[in-house]
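> no sequence on this one, just coordinates:
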């Protein structure tokens, strides 16, 4: 991933935040030189520097059989930035851009059809997301009709060997531009614009005065 030094993020707490916000990833693998992507909900955990991501495919998904390295992309908020929000727009000939937060994780996939593992994945995913929508459906392993559904999926574990975090939040601009763009975003109705504005203000608060 192309990441200018101003936008490099190294704190894994930010990865926690990205996947806590939106645990739905793009998983990319290659088979015979052809890229293949799946879009999947995942379970994320971290112990110090060690990250573990778990999930499952539908059994017919060709990615189940792909070996070798894989790239997982965790998507954060993003927003259009108008040059009209900058204080130096005329003298610096500013142009539009896009601010965003994203993580690229590279590692190897370990597939599994072990029933206990599959049951755990489905159970933990349902607990995580049923609670979030205010519902109470639960996976019941003792129910043979539910247990039989496990035959339709293949689970995976993914331990990243390389983690790249890119937080493009106008860090290469003067503070007045950052404040102006964050204020402009805050006036929009789009929730992601508000998230980006907050991230911009956080970075601005932590940097040395211009």
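It's in. Small disclaimer: the values here were computed from a predicted structure and weren't measured.

> alpha carbons only for contacts and neighbour counts from here, please
Noted.

> OK, contacts around the residue nearest to the spatial centre of the chain?
In the chain, the centroid-proximal residue (C-alpha atoms, centre = their mean) is residue 74; its distance is 2.1 Å. Applying C-alpha atoms under 8 Å, 6 or more residues apart in numbering, we find residue 74 in contact with 18, 19, 22, 23, 24, 25, 26, 102, 103, 104.

> surely it is in a strand?
Yes: secondary structure of residue 74, determined by DSSP: H, G, I helix; E, B strand; the rest coil: located in a strand.

> try this one next to it:
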């Protein structure tokens, strides 16, 4: 990921917040013929200091379920269009439109598993994580044979990143007056993404 120094982040709390807000990631691999393949998946995220673990599963027919070990996992943060008309110095500096956003790219190793107990535990934790946010009440019940049978259709994975690249492109290359003006304009927008970008900017604006 192209990351100018001004937009580079090293604090893993940004990764925490991105995955708390949106744990639906993009997982990319390249096979032996150098053909790329991408899946879009929800994940469970855990961090202990600098040690990060992501867990999820594929449908068994997904080529990644038997694919290579190395992978790129993309975490998508909030993003918003920025109009040059918002900048106080837009005429004097001939400002142009841009897009502010935050994202993370993680490269590392995939570990696959398909034993029934481990898959059952994963599905139980995934459902607990996402049913509560959706207001639902479904729970995986490992003592039900019909639910255990469904596990045959999936393959689980654990993703262990070796490198984590964090980017927050938030007008850091602009004077404070411009940044404050963009924050105000984004906070006035109706979209959640715009307001989330404004919050990231406000946290980084003196």
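Thanks, I have it. Given the structure is predicted, the values throughout are model-derived calculations rather than measurements.

> all strands for the second structure, in order.
Ranges of strands in the second structure, per DSSP state E, are 8-9, 24-30, 36-42, 44-48, 51-59, 70-82, 98-113, 154-169.

> on that earlier part again, against residue 143 of the first structure, how distant is the residue nearest to the centre of the first structure?
According to C-alpha to C-alpha, to the nearest Å, residue 74 of the first structure and residue 143 of the first structure sit 34 Å apart.

> go on, residue 76 of the first structure?
Distance, residue 76 of the first structure to residue 143 of the first structure, by C-alpha to C-alpha: 37 Å.

> now distance to residue 40 of the first structure and neighbour count too, for the contacts of residue 74 of the first structure, in JSON lines please.
Output for these, formatted as JSON lines (distance: C-alpha to C-alpha, whole Å; neighbours: other C-alpha atoms under 10 Å):
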{"residue": "18", "distance to residue 40 of the first structure": "15", "neighbour count": "20"}
{"residue": "19", "distance to residue 40 of the first structure": "12", "neighbour count": "21"}
{"residue": "22", "distance to residue 40 of the first structure": "11", "neighbour count": "14"}
{"residue": "23", "distance to residue 40 of the first structure": "8", "neighbour count": "20"}
{"residue": "24", "distance to residue 40 of the first structure": "5", "neighbour count": "17"}
{"residue": "25", "distance to residue 40 of the first structure": "5", "neighbour count": "18"}
{"residue": "26", "distance to residue 40 of the first structure": "7", "neighbour count": "15"}
{"residue": "102", "distance to residue 40 of the first structure": "16", "neighbour count": "20"}
{"residue": "103", "distance to residue 40 of the first structure": "15", "neighbour count": "22"}
{"residue": "104", "distance to residue 40 of the first structure": "15", "neighbour count": "19"}
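
> now residue 114 of the second structure: closest residue in space, sequence neighbours ignored.
Nearest residue to residue 114 of the second structure, sequence neighbours excluded (C-alpha to C-alpha, 6 or more residues apart in numbering): residue 155, at 5.2 Å.

> now swap in residue 118 of the first structure and tell me
Closest residue to residue 118 of the first structure apart from its sequence neighbours, by C-alpha to C-alpha, 6+ apart: residue 155 at 5.9 Å.

> what's near enough to touch residue 106 of the second structure?
By C-alpha under 8 Å, 6+ apart, the residues touching residue 106 of the second structure are 72, 73, 74, 161, 162, 163, 164, 165.

> now with 10 Å, please.
Listed by C-alpha atoms under 10 Å, 6 or more residues apart in numbering, the contact set of residue 106 of the second structure reads 27, 52, 71-75, 159-166.

> ok, it to residue 190 of the second structure distance?
According to C-alpha to C-alpha, residue 106 of the second structure and residue 190 of the second structure sit 31 Å apart.

> and if you look at residue 175 of the second structure?
Distance, residue 175 of the second structure to residue 190 of the second structure, by C-alpha to C-alpha: 25 Å.

> more neighbours: which of the two?
Remark: of residue 175 of the second structure and residue 190, residue 175 carries more neighbours, 13 against 9, as counted by other C-alpha atoms under 10 Å.
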